[in-house]
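Participant: here is a sequence with its predicted model. Questions after.
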Amino acid sequence: MKIVICGGTGFIGKALTRHLLQQGQEVTVISRKEPDKGPDGITYLTWDQIDASPVLLEGTEAIVNLAGASLSQRWTPKAKQSIIESRLKTVQAVAKLIQVLHEKPSIVVQASAIAIYGTSLTDTFTEESPAHVVDFPSSVVKEWEDSSEQISGVRLVKLRTSVVLGNDGGAFPLMKLPYTLGFGGRIGSGKQWVSWIHLHDMVRLIEFCISHPDVSGPVNASAPEPVTNNQFGQTVGQVYHRPHWFPVPAFMMRTVLGELSLIILEGQRVIPDKMVQHGFRFEFPTLASALQNLKEDQAERKV
């Protein structure tokens, strides 16, 4: 199967590329510029090359669009503009590509995020829950998903991503760091929800969406057992044998991170109803099993 990954040089994109290659798929990665070196078997193209010669992607059977500037930066006015524009620009580029290809792909998996549900200490959100714009992250994702409606004529999956846990990027290395230093503890009230997914299950879930033609629309990319911030920290402490004792006040996070602290101090309890109903099986359904696997993987690399 010929699969195109936009943003394939990022944290999730790299893992997805490796996984698909192992499954014998033909992978093309599109990025802003060609990397100096990548794994064998991958074709690299830039957005400029695609814009000039879309024929290069004729025969593509699936497109996965993960491209977009990271939210993990201080939200200055300039950064906010970059975050929004980078997402809308790549969605528009994919929509344009679909229009000009003579042989259309069967599916586009378009990245989104669970921030679209807003935040709550008490509510549980499924794919049937409405969008609720309450802050910058939720407004970005709502605009992102609205823009994705430009992608027409193909099956569209809106991949609402939670916190993706892996050793090589994403939020987890920073979340684990205080425990490594012996100063781990709850952040703010500790009652805010953390919806998460292991990186391995994330790439398997994307592959599942591609290979199951009855999956479309919003899909929650989150494990079936979300936890509170305090429970997350306790589990990190238990798995890595580190104390969970040093609470970080909310005002300190706001002082250090500014508006970006919303990602840490607020949250949402998200359940992957659609994936469960379609028969997807998580290899790491609990946080303890996910963290234990990450710990063992890290230990193996050091040997």
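Facilitator: Received, thanks. Numbers count the residues shown, from 1 in each chain.
Participant: from here on, just use CA atoms for contacts and neighbour counts.
Facilitator: Noted.
Participant: tell me where the stretch 101-250 of the chain has strands.
Facilitator: Secondary structure of the stretch 101-250 of the chain (DSSP state E, counting those that start in this stretch): strands at 107-113, 124-125, 155-161, 163-165, 193-194, 196-198, 217-221, 227-228.
Participant: indicate which one of these is closest to E207.
Facilitator: Among the strands of the stretch 101-250 of the chain, strand 107-113 comes nearest to E207, with 9.7 Å by CA to CA.
Participant: got the angle for the closest one vs strand 155-161?
Facilitator: Interaxial angle, strand 107-113 versus strand 155-161 (axes from the mean of the first three to the mean of the last three CA atoms, to 10 degrees): 30 degrees.
Participant: contacting residues around strand 107-113?
Facilitator: Residues from elsewhere that reach strand 107-113, judged by CA atoms under 8 Å, 6 or more residues apart in numbering: 61-67, 91, 141, 144-145, 148, 154-162, 206, 209-210.
Participant: cool, and stretch 153-162?
Facilitator: Residues contacting stretch 153-162 (CA under 8 Å, 6+ apart): 98, 104-114, 145, 195-197, 209, 213, 215-222.
Participant: list only those of the contacts of strand 107-113 flagged as buried.
Facilitator: 61-67, 91, 141, 144-145, 148, 155-162, 206, 209-210 (16 or more other CA atoms under 10 Å).
Participant: contacts for stretch 9-16?
Facilitator: Defining contact as CA under 8 Å, 6+ apart, one finds that stretch 9-16 is touched by 5-8, 29, 31, 66, 168-170, 199-200, 202-203.
Participant: do the same with stretch 190-207
Facilitator: By CA under 8 Å, 6+ apart, stretch 190-207 touches 12, 15-16, 19-20, 109, 120-121, 162-166, 221-223, 225-232, 265-270, 280, 282-284, 290.
Participant: another structure for you, compare them:
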Amino acid sequence: MMRVAVTGGTGFVGRALVKALLERGDEVWIISRKETSSSPSANARLHQVSWNELAAAPDKLEGANVIVNLAGESINQRWTAASKQRVLHSRTDGAARIARLVEQLDQKPEAVINASGISAYGSSLTATFDEDSPLKVTDFLSSVVEHWEKAADTIPVERLVKLRVGVVLNRTGGAFPLMALPHRLFAGGRLGSGSQWLSWIHLEDMVRLILFCIDHPEIQGPVNGSAPEPVTNDQFGQALSKAFGRPHWLPAPAFLMKAVLGEMSSLLLEGQRALPRKALEHGFTFKYPTIESAMKQLSRANIEKS
């Protein structure tokens, strides 16, 4: 049994990770901004603690084997000056808090798995990126990742994994419900040129990859959290259309996306083709390696839910 602390444990990926950790018998501490309830958890191996409580008593996490940092303000909102500052500071402040916490512990954790973003490499229609590719700041998100990873580098731990996460697909959370909405309303089609790359990963594989990084001490540094077969926006829409039985015919021009979403439209109109070379080289196998396999599962889950 491992003792794992998780920040962002009540978020989209965090909830699924906590569930998986408990199912395999680990002890889990969820670190949150809010003060925790005094009532006991339904699971004796699940604990919650606030940052304020840890500031007063950091020894609560003595003996933690791993800290997984998934905390961060959602990027799925209109990017005003204020929201962009919240997105940036929530990530850099979270990493800085973990650095201070680790410094105070007599027994340091064996590893910190720090979430990051696949946008680290900047956007490109032609290049292919793996973990050896240099970071490149081309827009707001790549700038956030640069500062985020620099903050993570200050965590005094022997093994730091920077998990550069792609677009995580799941039927009920994250970006997928919004991405699928036009098709579900029979108005789906390519966005912009449709040639922009999407580095994606199914939620189940995302959780499995985090567990894999926890369990394999030889893995450190950048790890691309994305499926081995990225797709273009048009290929993504076609796979979604086929799996859900919806047409893929009504393109949304780039100027319209920019008018409606502002700078946040770059999430849909730009992208990068990133490959999970390090995960594959260390023997990780994807349950959903292709967009067709992922869409088949998502459509099946949708039928079962309805």
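Facilitator: Nice, I can see it. For clarity, every value in this text was computed on a predicted model and none was experimentally measured.
Participant: so of the contacts of strand 107-113 of structure 1, which ones are in helices?
Facilitator: Residues of those located in helices (DSSP state H): V91, V141, W144, E145, S148, I206, C209, I210.
Participant: aligned to the fourth one, what sits in structure 2?
Facilitator: It stands for E145 of structure 1. Alignment note (TM-score structural alignment): E145 of structure 1 maps to E149 of structure 2.
Participant: quick one on the thing from earlier: check the ones in helices among the contacts of strand 107-113 of structure 1 and tell me the two furthest apart.
Facilitator: By the measure CA to CA, V141 and I210 form the most distant pair in these, at 21.9 Å.
Participant: host element of E85 of structure 1?
Facilitator: Using DSSP states H and E, the element containing E85 of structure 1 is helix 77-100.
Participant: in structure 2, what stretch matches that helix?
Facilitator: Under TM-score structural alignment, helix 77-100 of structure 1 corresponds to residues 81-104 of structure 2.
Participant: that stretch vs structure 1, average distance?
Facilitator: Once fitted to structure 1, stretch 81-104 of structure 2 is off its aligned match by 0.7 Å on average (mean CA distance after the TM-score superposition for structure 1).
Participant: give the buried residues for that stretch.
Facilitator: Buried-residue list, stretch 81-104 of structure 2, by 16+ other CA under 10 Å: 84, 86-99, 101-102.
Participant: would JSON lines of the ones in helices among the contacts of strand 107-113 of structure 1 with distance to A131 of structure 1 be doable?
Facilitator: Below are these laid out as JSON lines (distance: CA to CA, whole Å):
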{"residue": "V91", "distance to A131 of structure 1": "19"}
{"residue": "V141", "distance to A131 of structure 1": "9"}
{"residue": "W144", "distance to A131 of structure 1": "12"}
{"residue": "E145", "distance to A131 of structure 1": "10"}
{"residue": "S148", "distance to A131 of structure 1": "15"}
{"residue": "I206", "distance to A131 of structure 1": "22"}
{"residue": "C209", "distance to A131 of structure 1": "22"}
{"residue": "I210", "distance to A131 of structure 1": "24"}
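Participant: nearest to W75 of structure 1, of those residues?
Facilitator: Set against W75 of structure 1, the nearest of these by CA to CA is V141 (15.1 Å).
Participant: list the contacts of that closest one.
Facilitator: With contacts defined as CA under 8 Å, 6+ apart, the neighbours of V141 of structure 1 are S112, A113, A115, I116.
Participant: which one in structure 2 is aligned with the second one?
Facilitator: Spelled out, it's A113 of structure 1. Alignment note: A113 of structure 1 maps to G117 in structure 2; criterion TM-score structural alignment.
Participant: just give me the neighbour total for its match.
Facilitator: Other residues near G117 of structure 2 number 22, with proximity taken as other CA atoms under 10 Å.
Participant: now W200 of structure 2: how far from L191 of structure 2?
Facilitator: From W200 of structure 2 over to L191 of structure 2 the distance is 16 Å, taken as CA to CA, to the nearest Å.
Participant: of the contacts of stretch 153-162 of structure 1, buried ones?
Facilitator: Judged by 16+ other CA under 10 Å, buried ones among the contacts of stretch 153-162 of structure 1: 98, 104-114, 145, 195-197, 209, 215-216, 218-222.
Participant: surely P253 of structure 2 and V260 touch.
Facilitator: No: look at P253 of structure 2 against V260 with CA atoms under 8 Å: they stay out of range, at 11.1 Å.
Participant: what's the average distance of whichever strand or helix holds V29 of structure 1 to structure 2?
Facilitator: Applying DSSP H and E as the criterion places V29 of structure 1 in strand 26-31. For strand 26-31 of structure 1, the mean deviation from structure 2 after alignment is 0.7 Å (mean CA distance after the TM-score superposition for structure 1).
Participant: repeat that for stretch 137-144 of structure 1.
Facilitator: Mean deviation for stretch 137-144 of structure 1: 0.6 Å (mean CA distance after the TM-score superposition for structure 1).
Participant: list the buried ones in that stretch?
Facilitator: P137, S138, S139, V140, V141, K142, W144.
Participant: kindly report the same for stretch 169-183 of structure 2.
Facilitator: For stretch 169-183 of structure 2, by 16+ other CA under 10 Å, it's L169, N170, R171, G174, M179, A180, P182, H183.
Participant: what does the fifth one align to in structure 1?
Facilitator: Residue mapping for M179 of structure 2 onto structure 1 gives M175, with TM-score structural alignment as the criterion.
Participant: look up how far Q277 of structure 1 lies from its match.
Facilitator: For M175 of structure 1, the distance to Q277 of structure 1 (CA to CA) stands at 31 Å.
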